[in-house]
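>>> Can you look at this prediction? I've put the sequence above it.
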Amino acid sequence: MRSISALVLLSAALAATGCASLRDTPPAPVEQALRQAGVPASSLAVVAFPMDAPEGGWRMNADRPMAPASTMKTITAVVALDRLGPNSRGQTQLLAAGEIRDGRLEGPLVLKGGGDADLDWGALWMMLREVRERHGVRELAGGIVVDRGLFQPARPEIGAPRFDEQAEFPYNVIPDALHLNGSLLQFDLASDERGVTARPFPQFGALAVDTSGMRLNDKPCKDWDDGWMPSRFEVLPGGAARVALAGEFPRGCQAVQALNVLDRQWETAQALRQLWGSLGGTLGGEVREGSAPQGARVLAQHRDRPLAELLRPIMKASDNALARLLFLRLGASAAQPGEDTQQAAARVVREWFASQRLDATGLVLENGAGLSRVERATASQLAGLLLASAKGPHGPELLATLPVAGVDGTLARRFKGSAAEGRARMKTGTLRDVVALAGFVPDASGKTWIVVAVVNDEQAMKARPAIDALVDWVASH
């Protein structure tokens, strides 16, 4: 009798939400949008259900592994909130590996990276100033050691294949444990009839910028990056360096762009030398990569935002570099000695799925940001993750980080004038052959639905209206 009563109650609950049976065909507006896009329904995976009746709703290709694009960030965010905690913070330390006598540090000063997402030039300068003024250090007799060893490999960008032709732009940065200024340097670009000029800011060391290989075109200034090509960086005799920019730039235009075009150790060394010198300090040795010696003591420390705050740019602006950094922090928290940090992070995610009794079959993790051609997740996995998060202790933190339809983040211009505007909170995902949405959508009665929709198709971009039609259908019914 109890099982019969449960079925009656379940049927009543599903009927109350308008989902008395499980659907496996798209609502009419979605079908129409797919036909107009020329995208077959087989390219679409969907899971949509009311949170109070997860057995109902709509499922289509729900267990097919799909390239999720940036909806993969929801996995990284949810697992990090649970495993690291919303108050977790990355840190950077300056350590003394030796005694300080009469303003002279006998051993090296160690700059140790700890996955700090907010270590910019100003933060580094303030740390060095603390060493100079609070601890009275004037001379660094043993040079400076840069320790990136929290993650393995310590320099993951070396030898890594380019994801696309704009590998030097911020979204393509491969972070390491130091992540100084996001491994970026700002360039002021300008052109006239004579050619292109590029001025770095700030100017560290003797860096020559060669733009002689750049050609002028007649494209609109807003499309200045369309013709960008990979640059060449080389260290010159004496420690100076040269970067040769390449590609095209519109004539009569200006642009300010942060770029990842320098070797990060060369850039770090130049910044340390200049900032330490500006504080009246002297450097008696080299700036080199290495590990902090045993017994080194902390002289200064910088910490980034708490994780719950750091997730806002990761989710709302879909910041790939920060998502990758967080994924590596997740791996570092559980890595065995010598274990690859990305592989350790993938292991942590799978362990979390197992703890939530979620099937991880077909789940493929690479960098945790979705900027990948190999990462895979099913719509069922993303939906199950979101449901577990909403029921868990950190659901409010995740919800606060998601873009709001028609209001902010990557959804600021979407769903304007629709029933979802100002109400749906969803993570977007976009790659060359992928469009996706995953998040929470209140319906017309105020019940919250979990909606996950992913299209993998050569014409995926044309299918975005179909996904939007699904969200609007849920919000208005």
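Arrived safely, thanks for sending.
>>> CA atoms for contacts and neighbours, from now on please.
Noted.
>>> next one: stretch 376-385 to chain centre, how far?
Mean-position distance between stretch 376-385 and its chain equals 19 Å (C-alpha atoms, centre = their mean, to the nearest Å).
>>> where along the stretch 251-400 of the chain do the strands fall?
254-259, 282-283, 287-289, 297-303 (DSSP state E, counting those that start in this stretch).
>>> Next: the stretch 101-250 of the chain.
For the stretch 101-250 of the chain, the strands defined by DSSP E, counting those that start in this stretch occupy 104-105, 109-114, 139-140, 144-147, 185-192, 195-201, 207-210, 214-217, 228-235, 241-250.
>>> Mind putting these into TSV with distance to Gln356?
Shown next, in TSV, are the strands of the stretch 101-250 of the chain (distance: least, C-alpha to C-alpha, whole Å):
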stretch	distance to Gln356
strand 104-105	51
strand 109-114	29
strand 139-140	51
strand 144-147	36
strand 185-192	42
strand 195-201	48
strand 207-210	52
strand 214-217	53
strand 228-235	44
strand 241-250	49
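>>> For Gln93, which of the strands of the stretch 251-400 of the chain is the nearest?
Nearest to Gln93, of all the strands of the stretch 251-400 of the chain, is strand 297-303, at 4.5 Å by C-alpha to C-alpha.
>>> for the closest one, packing partners?
In terms of contacts (3 or more C-alpha pairs under 8 Å, 6 or more residues apart in numbering; DSSP states H and E), strand 297-303 is packed against strand 91-96, helix 121-133.
>>> let's see it at 6 Å
For strand 297-303, the packing partners by 3 or more C-alpha pairs under 6 Å, 6 or more residues apart in numbering; DSSP states H and E come out as strand 91-96.
>>> How about the contacts made by Ala475?
Contacts for Ala475 (C-alpha atoms under 6 Å, 6 or more residues apart in numbering) come out as Ala419, Ala420, Pro442, Asp443, Ala444.
>>> what about versus this one:
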Amino acid sequence: MKAKILVKLCLGVLYLQSLQAQNLSEALNSLENDSLLKQGFLAFCLMDAQTGKVLAEKNMHKKMNVASCHKLWTTATALEVLGKDFRFQTQLAHSGKIENGTLKGNLYIIGGGDITLGSTDFKGVLSREQIWERWYKILQNLKVQKIEGQVVGVGAYFEQNAIPEGWIKEDLGNYYGSAAYGLNISDNEYKLLLKPASKVGEKAQILGTDPTLPFLKFKGEILTAPKGTGDNAYIDGYPFHYENFVRGTVPQESSFFIKGAMPNPPYVTAFLLKDYLQKRGLSVSQEASFSFEAINEKLIILDSISSPTLAEIIREINLYSVNLYAEGLFRQLGKYWGKESEAGAKILEFWLKKGIESKGLNFNDGSGLSRLNTSTAFAICQMLVKMAQNETFVKSLPVAGISGTLTGFGKNTILQGNLQAKTGSMRGVIAFAGYFTNSKGEKRCFAIIANQYEGKYATMRSKFEKILLKAAE
């Protein structure tokens, strides 16, 4: 009798599992045939996070652009290779001698690849002004009142060419297209301060930049749009070019700003430090400068500033999708393996040795901004299985309904407080990948990607939520 009951229970469980799988499969088929994806592509993979067994899939081997979900590869690799306690270093040094209150030599800011130096967004790091004041006091303690030389920003830690293959020109002048250099400052971005016109359709006035960078010039025009239309303005600029073209619209408000990418962070760093020192009464005889070559002369090290730990940086990357930080890790990995230009190939090789299927994987940058990056839903899930026990990695991911880019996702459902995932989006691309625990207490990893879809991002995001709710049943 007991045996018969047990058999019936087992059959019931199997039937329920089969029904749930059928429901998920039908939902995936329905989405693939949706008008939003008439000319597009859908890929999905659901795996057991412990065994790696594929539980459901749709085009899981198809090569797809995953936008910022690409950051999962960068952050996972950095944790595995560099370790969660890795830190970047930035040094202040001088050449020459200090005689009678005069530094007869140059003051050098020697970058060590720290992408968080003076960040305006990273909580807990010293602000730019705090760093300048710290360094001013060091010079003051050495009785330095004058520098007969230059303030030099040294970016030699990384190679000078910071723009990855596949970045489009429209991104380069805007804050999200800020590249990572050997020396970085304040997220490598500035604010372009604007005063919208009193009438819709008229030109907004350019008031300047914050911080003040008088060598930056702006052509073109930004028009005033009705209130509530948001930021639709762009800066077209290029590394090491100081003339920019502005275009687009900003809403009718009393004041407004848009953010741009610094064209030469090592130089900007030196310029701003010199400006600060002079305002504090310490004169500098020569113009600020920069170098992408190591300084060969004898230097006296005055100070060293450490970045937050890699674990903290990775949390910022995955929680808020910070392109600059991901690019810094990508370049650091290339440097670790001996050649920055081979970072993508080395990351691919690293995961290949761990058993990841490499077909369909192309790594051209660390952030996912490159249009040449590709991944497969299957490979992403394989990697997520490998990283499932890495607490630092898993905790770095946004939580549905609670944090980061998933704050408004899965509210009042089984996904809220449960699903942890990286999101990615760019024109025609949306991707989610991460973990959740289903209604039976089983941990799953997943990747869902759409390319070349039509319509609004919010609409596709809502459809993804419905798929994941089915998967979590």
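Yep, it's here. Bear in mind the structure is a predicted one, so any value in this text is a computation, not a measurement.
>>> TM-score for this pair?
Once superposed, chain against chain, the TM-score is 0.84 (TM-score structural alignment, normalised by the length of the second structure); 446 aligned residues with a C-alpha RMSD of 3.2 Å.
>>> that older thread, the strands of the stretch 251-400 of the first structure: which one's closest to Phe49 of the first structure?
strand 297-303 (40.0 Å).
>>> what's the closest one aligned against in the second structure?
The aligned range for strand 297-303 of the first structure in the second structure is 300-306, by TM-score structural alignment.
>>> how big's the offset between the matching stretch and the first structure?
Compared with the first structure after the fit, stretch 300-306 of the second structure shows a mean deviation of 1.7 Å (mean C-alpha distance after the TM-score superposition for the first structure).
>>> Can you tell me which of the strands of the stretch 101-250 of the first structure is nearest to Gly280 of the first structure?
Across these, closest to Gly280 of the first structure is strand 139-140 (C-alpha to C-alpha), at 9.2 Å.
>>> quick one: that closest one aligns where in the second structure?
Per TM-score structural alignment, the counterpart of strand 139-140 of the first structure in the second structure is residues 146-147.
>>> what residues does that stretch touch?
Contacts of stretch 146-147 of the second structure (C-alpha under 6 Å, 6+ apart): Thr102, Leu103, Leu282, Ser283, Val284.
>>> if I line the two up, what does the first one land on in the first structure?
Looking back up the chat, that one is Thr102 of the second structure. Aligned partner of Thr102 of the second structure by TM-score structural alignment: Arg104.
>>> for that match, what are its contacts?
Applying C-alpha under 6 Å, 6+ apart, we find Arg104 of the first structure in contact with Val137, Arg138, Glu139.
>>> list the contacts for Ala225 of the second structure?
In this structure, Ala225 of the second structure makes contact with Val200, Thr249, Val250, Pro251, Gln252, judged by C-alpha under 6 Å, 6+ apart.
>>> go on, Lys259 of the second structure?
Shown in contact with Lys259 of the second structure (C-alpha under 6 Å, 6+ apart): Tyr175, Tyr190, Lys191, Leu192.
>>> And for Leu279 of the first structure?
Counting by C-alpha under 6 Å, 6+ apart, Leu279 of the first structure has no contacts.
>>> mind checking how far the aligned partner of it in the second structure is from Gly149 of the second structure?
Aligning on TM-score structural alignment places Leu279 of the first structure opposite Arg280 in the second structure. Arg280 of the second structure sits 17 Å away from Gly149 of the second structure, going by C-alpha to C-alpha, to the nearest Å.
>>> Report the buried residues of stretch 22-34 of the second structure.
Residues of stretch 22-34 of the second structure classed as buried: Asn23, Leu24, Ser25, Ala27, Leu28, Leu31, Glu32 (neighbour count, 16 or more other C-alpha atoms under 10 Å).
>>> Apologies, that question was intended for stretch 78-93 of the second structure.
Buried, per 16+ other C-alpha under 10 Å, within stretch 78-93 of the second structure: Ala78, Leu79, Lys84, Phe86, Arg87, Phe88, Thr90, Gln91, Leu92, Ala93.
>>> I'd like to check which residues are in contact with the counterpart of the fifth one in the first structure.
When the first structure is aligned by TM-score structural alignment, the residue opposite Arg87 of the second structure is Arg89. Under the criterion of C-alpha under 6 Å, 6+ apart, the contact list for Arg89 of the first structure reads Asp304, Pro306.
>>> Can you tell me the closest non-neighbouring residue to Val246 of the second structure?
Nearest in space to Val246 of the second structure, with sequence neighbours left out and distances taken as C-alpha to C-alpha, 6 or more residues apart in numbering, is Ile235 at 4.6 Å.
>>> And the match of strand 139-140 of the first structure against the first structure, how far off on average?
Looks like 2.5 Å for stretch 146-147 of the second structure (mean C-alpha distance after the TM-score superposition for the first structure).
>>> Quick one: distance of that stretch to the chain centre.
Distance of stretch 146-147 of the second structure from its chain centroid, counting by C-alpha atoms, centre = their mean, is 38 Å.
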